[in-house]
Each structure stands twice: as structure tokens, then as C-alpha cells.
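Engineer: With the sequence up front, the predicted model follows.
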Amino acid sequence: MAVRVALRGLTLGRCHVPVKHLVIVWILLLFISGWFFFMVDHRPAACRHEDMLQYVCHFYSKGIITGKMCPRLCQGKDFVFTKCLSKSLEHQVYEVEVKQSTTLWKERLLVHWTHDPKDGDYLRPMDGSSMEDLRHMLSAFLKLRLGDSYFVKFQTKIFDIADINNDGKVSLAEAKTLWGLLHGNNFLILMALSGSEMIPRLEGFCGDIYVTEGVQVYNLYGPNQMHSGVFRNIFDRDQLSWAQRAHIVLGVIEFVEEIIDNPLGNFLMCSVTPQSIGYTRKHDPKLLDLQGISPEVKVEGQLKERECQTDSDCIYGLNCQSPCSLESHKCQSEVTYPNLYKMCQLIEPVLFNGVPTEIEEKLKVTFDRCKGLRHSGRKMDMEHSLVINDIKGVIWRQISDTNS
């Protein structure tokens, strides 16, 4: 077909199309394309809280699962999802604000959903299971995840939480809810370490969705980030004083101390990063990503079965590493670096930014000792305790002197 350009329009064969009409058509096409682009949901799958709610609330509506948070999540509109903190489909985290009619300040909470499609749709325990069956299931599960420990008190605590209507029994819906929650490693660690101030307070749950207290800042290093290893004034925007940052550091150090001799066994900080630790308005640190905490028996069990050529083949998570045996070419079970070694590297930028000159040298010597820690039986345990006491002692004396 011949195309001839006229002075006042386009002539296509015998059809004459004015230029202004053609421009209008193009504008309409651009508008429709733009509208379609913005209407399509471009959020990653891990950030679609509507899908999460639709899935869980479907089972709640059928009476298969339960939870005190179900009416608020599934029927009410007082939860406003404001921020997505998710990294994967299997573990989704959202910040929500709770509408308050009496105060201007809105309560901030975190909604967690750790869902593994392999576990099925709340299939266990099955209909007809007794309380005794549930106790045996729970005991075997805890032994598998936490090793040989004394679980009686912990089991009672779990059953008390599962008994939503406080009737002294665990119904089938309550049992399915409990089983779904525990299969998410985050909730199990939350329960196991709930006595620590650094573990966020549980506010409630619905099926395998659970809600915890919120935080003010989602990164140990504050709103600003460190880039390329270059030290920056990372707390300037937050305007935290050194004493406030030292308060955060003390909380982290005390947490490291608490999980060494936990009644349920030792726990290792294998994938804890600055983004795993937030803090509240009162500058109390809170562990946000409990995936980074693993029972020692679980780490050792997986490492000792692994074949290796070098030590780099023996890494669990981000930074739990054990030596590779040159004789057997199997990873040894005991990790090389203790929790305190890793935490000293993490908190050093926080503590040494604006550190008072009168304690800087003493803290530097103590942190050098900390970064030299290695696992070596009882000798390491003693050195570990001494380093913790030295760091806490220097900080507390400085804070006390400043306050006085």
C-alpha cells in the first residue's frame, strides 16, 4: 500500500487522516499503556500480604485453624499494612499500624508468616488425634529440632499458648494452628528464647501467621547504611548519643551471654546481620530475623555429615564455619568462631563511632581480644566470659560516670 504525506494530514491510499487526530490517538495509546502498567501489581510475590491473608483466612473461615488475631486480620480493618520487610515467599514480614481512636500515636506491630508449601495445608494433627498423641508428636519434634534437653516446662508453655480459649484443653483447630506455627523455625526460636529482652514480644497469632511488637528502626546501624567498608557517621540522621548506642550494644552483648547456657541448649548466631537487629524508641535492641539463630545441635548435625576439601566447604548459614578434616574429608561438628566473635565485628562500628577518648584504648584492646576468640573447649568458655565482662564493665562505668 502506498503511503503519501500531505501538508495537512496523512493520506493512506484514498483515506485522509488529519495530523491532530493521529496525535490524539497516540496520546490515548500512551495513556492506556500507562494506566495498564500502574494497575498491574508489580510487587514481588513475597510482598503481597493480600495473598497471605486470603490463604490463612480461608482455613480460619472453615474452622480448621484459629487464633486470637484471626478476627483482627480476617474480619476487621484496624490493621494497616505499611511496609514490606520480606525477603522470600517462605518467610514474609510486614509492618502494620493499628488504628487508634483515642490517641494520635499509632501502635506499630510486625506480622510474620513462615510458610513451607511442603508441610501441606494444615494436614496435621489429623482428626481423631488425642492429647497424648499430640504430646508424643511435640516431644519428637522438639528433640529433632533442639536435641536432647528437658522439654517438660517448654512443652507446658507451648500448650498454654495453644489453648486460646483457656479451657485447659487443646482442640483440633488449636493443635493444627500450633503445628503450623512451630514448623516455621522463626516461631520455634521465638518460643525457645522468649525470656530474653532482645526477643520481640508475641502479641498473638492466626494459623501460622503470628504478630509481634514493632520496632522504631530496622537496622542496627540506623537508617543510613555503610558502603564499601568506608566508615560513615551512620547515626547522624537518628541523632543518637554515644550513651544511647552503648545501651543498644549492651543489649546485644547480654543476648549473646543468654543463649550460651539456655535451658534448651546452646544457640548459634549463624546468619545475623545489621538488618537482623532493630531497636525501639527506648533504644532496646530487638532481633527481627530469627532465621539467623540456629540450635547448636542442628548446626553440628548438618556439618558433620558434609564432605569437604577445604574449610570453605564447611559453612552453615552466612558465618558458622567448622574445620575440614584432612583425613576423613568430612566437616568437623564444632564451629570455629563463637557467637561473641561475630557480634564484636557487628557492634564495633556502633560502639566506636564517637566513643569517649578516655575509654577508647581500653575498648580497642578488649575488642582485639574478642576478635581473636576461637572454640577451644573450657579455655574458650573462660575467655569468652572474661571478654563479655570487660566490655560490659567499661561501658557501664562510662555511662554511670556520665549520668552522675
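Structural biologist: Looks like it came in fine. Residues are numbered from 1 along each chain as shown.

Engineer: C-alpha from now on. contacts and neighbour counts both.
Structural biologist: Noted.

Engineer: starting at the chain centroid, how far to the helix or strand hosting Lys20?
Structural biologist: Counting by DSSP states H and E, the element that carries Lys20 is helix 19-39. Computed by Cα atoms, centre = their mean, to the nearest Å, the chain-centroid distance of helix 19-39 equals 44 Å.

Engineer: Check which residues of the helix or strand that comes right after that helix are buried.
Structural biologist: Next along the chain after helix 19-39, taking DSSP H and E as the criterion, comes helix 49-61. Across helix 49-61, burial judged by 16 or more other Cα atoms under 10 Å covers 49, 52-53, 56-57, 59-60.

Engineer: My guess is Glu258 contacts Ser194. True?
Structural biologist: No: counting by Cα atoms under 8 Å, Glu258 does not reach Ser194; the two are 11.1 Å apart.

Engineer: So if I had to pick from the two, which one is more boxed in?
Structural biologist: The residue with more neighbours, out of Glu258 and Ser194, is Glu258; 17 against 14, by other Cα atoms under 10 Å.

Engineer: dump the residue contacts of the more buried one.
Structural biologist: Counting by Cα atoms under 8 Å, 6 or more residues apart in numbering, Glu258 makes contact with Ser196.

Engineer: mind running it again at 10 Å?
Structural biologist: For Glu258, the contact set (Cα atoms under 10 Å, 6 or more residues apart in numbering) comprises 193, 195-197, 252, 266-267.

Engineer: Next: Ser376.
Structural biologist: 334, 336-338.

Engineer: End to end on stretch 116-126, go ahead and measure it.
Structural biologist: End-to-end span of stretch 116-126 (Cα to Cα, to the nearest Å): 18 Å.

Engineer: Centre of the chain to that stretch, how far?
Structural biologist: Using Cα atoms, centre = their mean, the offset of stretch 116-126 from its chain centre is 23 Å.

Engineer: In addition, the following structure is provided for comparison:
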Amino acid sequence: MARLSYMRIKYLFFSWLAIFIGSWVIYVRYNSYTELCRGHECKTTICDKYKKGIIDGSACESLCAKETLYFGKCLSTNPNNQMYLGVWGNLEGVIKCQMETTLHFDFGAEPEPRKEIVLFDKPTRGTTVQKFKEMVHGLVKTKLGDQGNLQELVNLILTAADGNKDGHVSLPEAKSAWALLQLNEFLLMVILRDKEHTPKLLGFCGDLYVTERVPYTSLYGVSLPWIIEIFLPMGLRKRMDQWFTPSWPRKAKIVIGLLEFVEDIFHGLYGNFLMCDVSAKNIGYNDKYDLKMVDMRKIVPEMSLIDYIKDKSCESDSDCVYGLDCSTTCDQSKKKCTAHVTQPNLAKVCLLVKDYLLRGTPPEIKEELEKQIYACIALKAATKNMEMEHSLILNNIKALLWKKISHTNDS
């Protein structure tokens, strides 16, 4: 009898403990979700400005009046940068919206947050089209430097800003365009508008914008229920990420696309852009295994980054880091960050795809592919012959992969 009573107490205790832990986990998860996913706040702010006639754009009427553009699944990874799957009539896209004021290259925080007090304050009423063109020209020159045909780029930006395609940029459209130009991803989408690996801009309203949807939103990895994620060891999680990937020829095709994207942003018409968050979740692909970038918000013009980081006070190299993957070194004699970026994009990309690509590699090319991948990872940005080595290694890897898959259906 005493044993039965003891077992009952033990059962009740563990049942209560399980309920308590489960409730706590659900509470924390709910709080985390509501903090992370603030799309309703973003929509309220944008539509309030639109209804007051402050902003306008190609997506405003659908978002705020007709309500044919609506927020779907939350994809946000940071409260300041909202990202949702969106449905716009019969189109599927991705809705992106900033939540605080734009702070360029703030090393202690997520880039491109926004504050209400300065939102959509430029250009002011009475600004002529010519004056607005000069404003845009000055901004892109600051971001990119005096290279390429900046006037042509300004004309492309004004064409994109003309949301209703009436051949005229109104003041509300200009305010939206100016806010969007503070965002690196928007500028990059305009510059790379004809490149196949860059998502297309579908529309905008203020600094909320809609891009084409990428069916597979991570280079690799498997989506698991959050309750399993909590208790899954990191080592096992990483191994599982590599298990659930396409066949090797398809992986090779995706990597070729990634290498082509690196070429697109390496010393192009408007200079070099740096990938400052090279992670699997920012890189996706479509049903034909063509690479598509999912999130380019941390791909920044090299000149902008260097202008900000040089002479920044530092104690060690760790103080000279932007995002996850862009860094320079700390000059210990001056206690200032240098202007020389440590790694080129190609080296960071090769490190990302090393395990992904080498798993299942055909034996006849595995040794040579390993050699090229490790040579790629060892690339340093400041070396004398870096550009020549960069081009040689990139072309060698592309040729090796393409030769192996060119005769297959996956190509």
C-alpha cells in the first residue's frame, strides 16, 4: 500500500514537472514569436503613411486599399528586419519591411533598423525632379564611389520609383524610393536587375518591398518542429543538414550558380560588393536547381564598408567585424581598424559549400575538387595576385563541376 502511494506521488510529481516545463517552453516560444514577427505593426505604419498621402508605390493600393497583398508565413530572423511569405493576387512573393531607423554599418546592432521620427522625411515638398536626381546621384556616389555610369544608374532607380508607370515620379513615390535607397538590397536589385541569380523586385510601398519567392529558401538543412530543435544536439543537427540535400549533380549545379553570383558582385560595373553574412539560410534555389539569393540585406558595397570601418577604434581584430563575415584587422600601434578586408567573397562561399559539395562527390574528381576548394578557402583579399588567383580558382571549380554534370539531365 505504501509502495503504491509512493508510486502515485512520484507519477504526480513527474506529470506536474512535465506540464510545468512544457508550459514554460510554450510561453517562451510564444513570446519569442510575437517579438520576432511584427508584420501587423509594419503594415499599420506603412498604410497609415499611404492613406495620408505621404508615400506611394506599386504595392500600396493592393496592400492598404484592396487588400489583395497579404502577409503569410513569418520568415523573420530579427525583429528589426521583418520578412514574410506574401500572396499578391495570384503571385507568390516575399514581403520585407524594416522596423526602426536606418543606421548605416552599426557594428553593435543589426543593420538597417528604422525610427518613426525620421521616416519618409525626404525629399521635401517643392523638390524638383532635377533636384531629386541630384540627391539620388549624391547618395549612390557615397555608397559606390565615382565609378561606372552613375547617371544611368540614377535613371534606372527613377524608373523603378515610378510605381504606376505614368512616366512621372510623384513626391510620395520619391519618398518611398529615397527610403528604399537606404537599403543595400534594393540598390543591389536595381544594379543586378538582369542577373538570373538575383530575385526580382515585384513592388514596393514606402520601404516595404516585395520580391519574387524562392521555392527552396536554404542551401541545405531540414525543417524540424521547434520542440525537436530545442533538444537536438548541435553536432547531430549539422549532420542532418547534410543528409537532406539534393543529389550530387544537382548540388553541383546550385554551387555553379553561387559561383556565378560571386562573379556578378566581384568588381562589377559599380565596384565590389561584400557578402557579410554567408550562411545557408540566405541562399536558395528553384525547382530547376538554379541558384537564387533569398536575402541580400547584408551584401554591402565595399567602399561604404571601408569608409565606415577604417580608423574605427579597436583593441583586437574582433572589434573590426561587420555582420558575421566581413572583417579587417586591428592596427595595434594605432588602435584603429585598417581598411583592408581580410577575406574575399569566394573564400567565404567555398567554406560554406565544402561539406555540402564534397559529400557524394564522384571519386574521379574528388581529389582535384578538394584541392581546389581548400585553395579557395585559403584566399586572402590583400595579397598581391589575389584577383588573378580568384579568377583562376573560381573558373577551375566551375569547369570541374560543369564537365561532370553537363551530360546529365540535371544540367
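Structural biologist: Perfect, I can see it now. Since the structure is predicted, the reported quantities are computational estimates derived from the model, not experimental observations.

Engineer: about what we covered before: closest to Asp401 of structure 1 among the buried residues of helix 49-61 of structure 1?
Structural biologist: His49 (48.3 Å; Cα to Cα).

Engineer: Now which residue in structure 2 aligns to the closest one?
Structural biologist: In structure 2, the residue paired with His49 of structure 1 is Gly39, using TM-score structural alignment.

Engineer: Its match and Tyr33 touch, don't they?
Structural biologist: No: Gly39 of structure 2 lies out of contact with Tyr33 (Cα atoms under 10 Å); the separation is 11.3 Å.

Engineer: Identify the contacts common to these two.
Structural biologist: Counting by Cα under 10 Å, 6+ apart, the residues touching both Gly39 of structure 2 and Tyr33 are 74, 76, 79.

Engineer: Next, count neighbours for Lys157 of structure 1.
Structural biologist: So Lys157 of structure 1, with other Cα under 10 Å, has 13 neighbours.

Engineer: Identify each buried residue in the helix or strand it falls within, please.
Structural biologist: Assessed by DSSP H and E, Lys157 of structure 1 sits inside helix 152-162. Of all the residues in helix 152-162 of structure 1, those buried under the rule 16+ other Cα under 10 Å are 154, 158-162.

Engineer: Can you show me the helices along the stretch 151-300 of structure 1?
Structural biologist: Using DSSP state H, counting those that start in this stretch, the helices found in the stretch 151-300 of structure 1 span residues 152-162, 172-182, 185-192, 242-258, 296-303.

Engineer: now the ones you listed as TSV including distance to Asp368 of structure 1?
Structural biologist: Converted to TSV, those look like this (distance: least, Cα to Cα, whole Å):
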stretch	distance to Asp368 of structure 1
helix 152-162	38
helix 172-182	39
helix 185-192	31
helix 242-258	16
helix 296-303	25
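
Engineer: Deepest-packed of those, please.
Structural biologist: helix 172-182 (a mean of 24; mean count of other Cα atoms under 10 Å).

Engineer: Check how far that one sits from its aligned residues in structure 2, on average.
Structural biologist: Helix 172-182 of structure 1 differs from its equivalent in structure 2 by a mean of 1.2 Å after superposition (mean Cα distance after the TM-score superposition for structure 1).

Engineer: all strands for structure 1, in order.
Structural biologist: Applying DSSP state E to structure 1 gives strands spanning 3-5, 9-12, 15-18, 79-84, 91-98, 107-114, 202-206, 209-213, 267-269, 277-279, 285-287, 293-295, 315-316, 320-321.

Engineer: In structure 1, what sits opposite Tyr284 of structure 2 in the alignment?
Structural biologist: One thing to correct before we go on: residue 284 of structure 2 is Gly, not Tyr. For Gly284 of structure 2, the residue aligned by TM-score structural alignment is Gly278.

Engineer: out of the contacts of Glu258 of structure 1, what pair is the most spread apart?
Structural biologist: Glu197 and Asn266 (17.3 Å).

Engineer: Without its sequence neighbours, what residue ends up closest to the residue nearest the centre of structure 2?
Structural biologist: In structure 2, the residue lying closest to the centroid (Cα atoms, centre = their mean) is Asp295, at 2.5 Å. Distances taken as Cα to Cα, 6 or more residues apart in numbering place Asn282 nearest to Asp295 of structure 2, at 4.9 Å, with adjacent residues excluded.

Engineer: Likewise for Tyr337 of structure 1?
Structural biologist: Going by Cα to Cα, 6+ apart, Tyr337 of structure 1 has Arg374 as its nearest residue, at 5.0 Å.

Engineer: Tell me which residue of structure 2 lines up with the one you found.
Structural biologist: Correspondence of Arg374 of structure 1 to structure 2, assessed by TM-score structural alignment: Lys380.

Engineer: Gln332 of structure 1 too?
Structural biologist: In structure 2, Gln332 of structure 1 lands on Thr338 (TM-score structural alignment).

Engineer: residues contacting that match?
Structural biologist: 306, 309-314, 317, 320, 327-331.

Engineer: Try it again at 7 Å.
Structural biologist: Thr338 of structure 2 sits next to 310-311, 328-331 when contact means Cα atoms under 7 Å, 6 or more residues apart in numbering.

Engineer: that older thread, looking at the strands of structure 1, which one is packed in the most?
Structural biologist: strand 285-287 (a mean of 28).

Engineer: what's around the equivalent of Glu305 of structure 1 over in structure 2, how many residues?
Structural biologist: Using TM-score structural alignment, the equivalent of Glu305 of structure 1 in structure 2 is Asp311. Per other Cα under 10 Å, the neighbour tally for Asp311 of structure 2 reads 17.
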